[in-house]
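>>> Sequence and computational prediction follow.
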Amino acid sequence: MKHTQNNRKNLIFITGLIGSGKSTAGSLLADKLNYKYIDLDKVIEERTKIPLLEIFLKYGENYFRSIEKEVIQEIVNLDNAVISTGAGTLLDPENIHLIKRSGILIYLRCEPSEIWKRIKETPKAVLLHYPDEPEDLELNDEDAYLRIESILKIRETGYLMADIVIDTKNRNPALIVEQILWNIEKLIIKI
């Protein structure tokens, strides 16, 4: 892949809600392009040596976001990489600006009901709990859907700043990657 603009490197950022397929699609895309794959949340866990959920519970979201911003500032100096952002990375307008200035931003759009189906039986489901709720509280489908919908309303403004939006409904990861590649080529031709 060629550089899209003089100031843009060969960086592809994939964003979306938890369970939207960022890590799966990102890893496949990186393999296909022979790029390095970086999961922003995993980098933060490695740097702090603390699991993501524990960072949020013990130190709070502000602490997490400050580390996230530092990591992004380092990552944008790389080249030839696919980066899966955290689900809330784009809550910070500075992150949006830095990411868009440094590469192509792709939003994997996924319906709240599909998100819940994907994360329901995983440890990620606990991330839907409110801070004062016990971790072992089981959410029913309706409550989970409403919480995911609420999170999406807050975050979608940032997500829609993406250069490319891919609807993941009824699409397997390989097809999503093909759509990403097709859209990137289309975007590069426009620039």
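Alright, I've got the coordinates.

>>> From now on I want contacts and neighbour counts done on CA atoms only, so please keep to that.
Noted.

>>> Contact partners for Gly16?
22, 85-87, 107-110, 159 (C-alpha atoms under 8 Å, 6 or more residues apart in numbering).

>>> Could you single out the nearest of these to Asp41?
Comparing those against Asp41 with C-alpha to C-alpha picks out Gly86 as the nearest, at 5.8 Å.

>>> Test my guess that that closest one contacts Leu40.
Yes - between Gly86 and Leu40 there is a contact at 6.2 Å, judged by C-alpha atoms under 8 Å.

>>> ok so, going back, among the contacts of Gly16, who's most crowded?
Tyr159 (27 neighbours; other C-alpha atoms under 10 Å).

>>> In what element of secondary structure is the closest residue to that one other than its chain neighbours found?
Using C-alpha to C-alpha, 6 or more residues apart in numbering and skipping the chain neighbours, the partner closest in space to Tyr159 is Tyr107 (5.9 Å). Taking DSSP states H and E as the definition, Tyr107 sits inside strand 104-109.

>>> In addition, the following structure is provided for comparison:
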Amino acid sequence: MPWQLHKTVVMVGMMGAGKTAIGTALARRLGVPFLDSDEEIVKAANMTIAEIFERDGEPFFRRKETQVIGRLLETECCILSTGGGAFLSEENRKMISERGVSVWLKADIHLLWNRVKHKDTRPLLRTPDPYKTLCEIYEARVPLYAKADLTVQSRPDYSVEAMTDTVIEALSTRPDVLSKR
């Protein structure tokens, strides 16, 4: 591996931004583990996120999410993908910034909609007008995502590999996070 990762990289952004796909490719490229906070919550609760939302509500889910992210930030350096709402919490942003580095995968609303409109795994989009809901969520979250340590612009014509290259370029501007071996 030509790179040495010094801090956990936390992928943040909207549903459909590519946090899992890019995070997985990035972890493979850097030779570090890939973890997904939503997957860890599902494992711990033994239920889907939609089921947790339905049974216990979003506030309960958000508390569990903060606990899981805190635990994952204590493990070895890795690439950590978070749910779209994780970075909205000031507590989470502070914890991520202190122990890792946040990378916002910034995608425009049309790209996001094209990626999520055919999936029924998004509990927040189970509304009469999912596109309108996505737009409202986007407008509310963008100012908070903009607080990420690094921002990488997503483009519809980028492959996963090209996007991964762009993220590595952004990370390499931070020698405290990523350096050449």
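All right, it came through fine. A quick note: this is a predicted structure, and the numbers were derived from the prediction, not measured.

>>> Helices along structure 1, start to end?
22-33, 40-48, 52-54, 61-75, 93-102, 112-119, 141-159, 173-190 (DSSP state H).

>>> Kindly present these as TSV, with separate columns for distance to Asp167 of structure 1.
Listed next are the helices of structure 1 as TSV, based on distance: least, C-alpha to C-alpha, whole Å:
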stretch	distance to Asp167 of structure 1
helix 22-33	12
helix 40-48	22
helix 52-54	27
helix 61-75	25
helix 93-102	20
helix 112-119	12
helix 141-159	12
helix 173-190	8
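
>>> so which of those is the most packed in?
Across the helices of structure 1, the average number of neighbours (mean count of other C-alpha atoms under 10 Å) peaks for helix 22-33, which reaches a mean of 20.

>>> Okay, angle between that one and strand 104-109 too, please.
Helix 22-33 of structure 1 runs at 140 degrees relative to strand 104-109, counting by axes from the mean of the first three to the mean of the last three C-alpha atoms, to 10 degrees.

>>> Which part of structure 1 matches stretch 36-51 of structure 2?
Counting by TM-score structural alignment, stretch 36-51 of structure 2 falls onto residues 39-54 of structure 1.

>>> who touches that stretch?
With C-alpha under 8 Å, 6+ apart as the criterion, stretch 39-54 of structure 1 contacts 23, 67-68, 71-72, 83-86, 127.

>>> What is the corresponding segment of structure 2 for stretch 153-164 of structure 1?
Under TM-score structural alignment, the match for stretch 153-164 of structure 1 is residues 139-150.

>>> and that stretch, how far from the chain's centre?
Chain-centre distance of stretch 139-150 of structure 2: 12 Å, with C-alpha atoms, centre = their mean, to the nearest Å.
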